[in-house]
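Peer 1: make a model of this:
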Amino acid sequence: ISDSIAKSVLWIDTAAGVWKNLRIRFSQSDIFRISDLQEDLYRFRQGTLDVSDYFTQLKVYWDELENYRPIPHCKCSIPCSCGGIASVRAYREQDYVIRFLKGLNERFSHSKSQIMMMNPLPDIDHAFSLIIQQEREMLGPNSDSSLEATSDSAMALQVNSNYHNSNGRGGFNNKGKGSSSSKGGNRLCTHCG
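Peer 2: Predicted coordinates for the structure are as follows:
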């Protein structure tokens, strides 16, 4: 709680009283704040922030917006079976991934494209993990390891893409040790060539 809010509830005797007071004050839908949040969210770019700080600020916007506009839970005595609420949640998750990727700096353009082409689109935590790994590799101690790390990251994205587009258990197009490519039968390491 911010200092100013803490001072305003300092003399309330019980925790339940504090929460009741805060709920009454802050749970009301504020259309002006919602519009400001949406505008801030869609204007926000990574700029000079590192990926972690950029993501954290986005998360603050998303959490506050979620507080004002939560996705409802079905309260029917016989729960819905149409999956409408689940679809709305999935769309919101996709919106988070898209917003995160679109606000990243251009140096992540290749990774952004690779992630956007994944089907299904990964959740926001997975997308963040892929980008943060790439950033870590780009900022490596020397240019050779940075180049190698970027290559590793691209390979990780490719492996993940293969996994999502595969058939059968375990993914990777069911190509094991004895398998060879139909284009000449020569196997090449995707990392070192």
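
Peer 1: going forward, measure contacts between C-alpha atoms and count neighbours the same way
Peer 2: Will do.

Peer 1: which SS class is Q46?
Peer 2: Classification of Q46 using DSSP: H, G, I helix; E, B strand; the rest coil returns coil.

Peer 1: and this one, please, so the two structures can be compared:
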Amino acid sequence: MYFNNASEIWEDLQVKFAQTNIPKLFNLCKEIAYLSQGNLSISSYFTKFRTLNDELDALTETPRCDCGKCTCSVNEKLDKFCKSTKLSQFLMGLSDQYTPIRGHLLLMTPMPTLSAAYSILMQ
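Peer 2: Got it, this is the predicted structure:
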């Protein structure tokens, strides 16, 4: 109400509301890193893990090549890396009773998706 033009209003709003999510990202990453199945069922553990990762995905953006000239498949490599990291984090948090199936999942080619690994564990 005390600004001379719309540009000054937008600048003020940007300063007020353009806060970083670094503390939230830190807490989510920490929670994912320390998450373990413990006494939870596979279903509950998977749901909690997936919820945290979905929230993390909503706050972050995987770097992408959008030049249209790449022939190195960098985007596919990044996707594969992110998926393997999530699968590894999920498997690390499983209870020790799942050690044999965890080893089997890690040796599968191609690597299973997180959902496929969950399905195998449920069986």
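
Peer 1: for burial, what's the neighbour tally of the equivalent of S113 of structure 1 over in structure 2?
Peer 2: Under the alignment (TM-score structural alignment), S113 of structure 1 pairs with G103 of structure 2. Neighbour count for G103 of structure 2, taken as other CA atoms under 10 Å: 11.

Peer 1: tell me the spacing between G103 of structure 2 and L91 of structure 2.
Peer 2: With the distance defined as CA to CA, to the nearest Å, G103 of structure 2 ends up 9 Å from L91 of structure 2.

Peer 1: could you do S36 of structure 2 as well?
Peer 2: 9 Å.

Peer 1: higher neighbour count, the two?
Peer 2: The neighbour count for S36 of structure 2 versus L91, taken as other CA under 10 Å, is higher for L91 (22 against 19).

Peer 1: host element of that one?
Peer 2: Assigned by DSSP states H and E, L91 of structure 2 falls within helix 74-92.

Peer 1: determine the set of other helices and strands touching that helix.
Peer 2: Where contact means 3 or more CA pairs under 8 Å, 6 or more residues apart in numbering; DSSP states H and E, helix 74-92 of structure 2 is packed against helix 114-122.

Peer 1: related to what we said a few turns ago, pull out the buried positions in the helix or strand that contains the match of S113 of structure 1.
Peer 2: Per DSSP H and E, G103 of structure 2 falls inside helix 99-107. Buried residues in helix 99-107 of structure 2, counted by 16 or more other CA atoms under 10 Å: 102, 105-106.

Peer 1: pick out the residue nearest the middle of structure 2.
Peer 2: Closest residue to the average C-alpha location of structure 2: N53 at 3.7 Å, with CA atoms, centre = their mean.

Peer 1: residues near the equivalent of D95 of structure 1 over in structure 2, how many?
Peer 2: With the correspondence set by TM-score structural alignment, D95 of structure 1 lines up against T85 in structure 2. As a burial measure, T85 of structure 2 scores 13 neighbours (other CA under 10 Å).

Peer 1: what's the answer for F49 of structure 2, then?
Peer 2: Per other CA under 10 Å, the neighbour tally for F49 of structure 2 reads 20.

Peer 1: ok, it touching F90?
Peer 2: Yes - contact status for F49 of structure 2 versus F90: in contact at 7.0 Å, counting by CA atoms under 8 Å.

Peer 1: what angle do helix 109-116 and the helix ranked longest in structure 1 make with each other?
Peer 2: Looking across structure 1 with DSSP state H, the single longest helix is helix 143-164. In terms of direction (axes from the mean of the first three to the mean of the last three CA atoms, to 10 degrees), helix 143-164 of structure 1 departs from helix 109-116 by 10 degrees.
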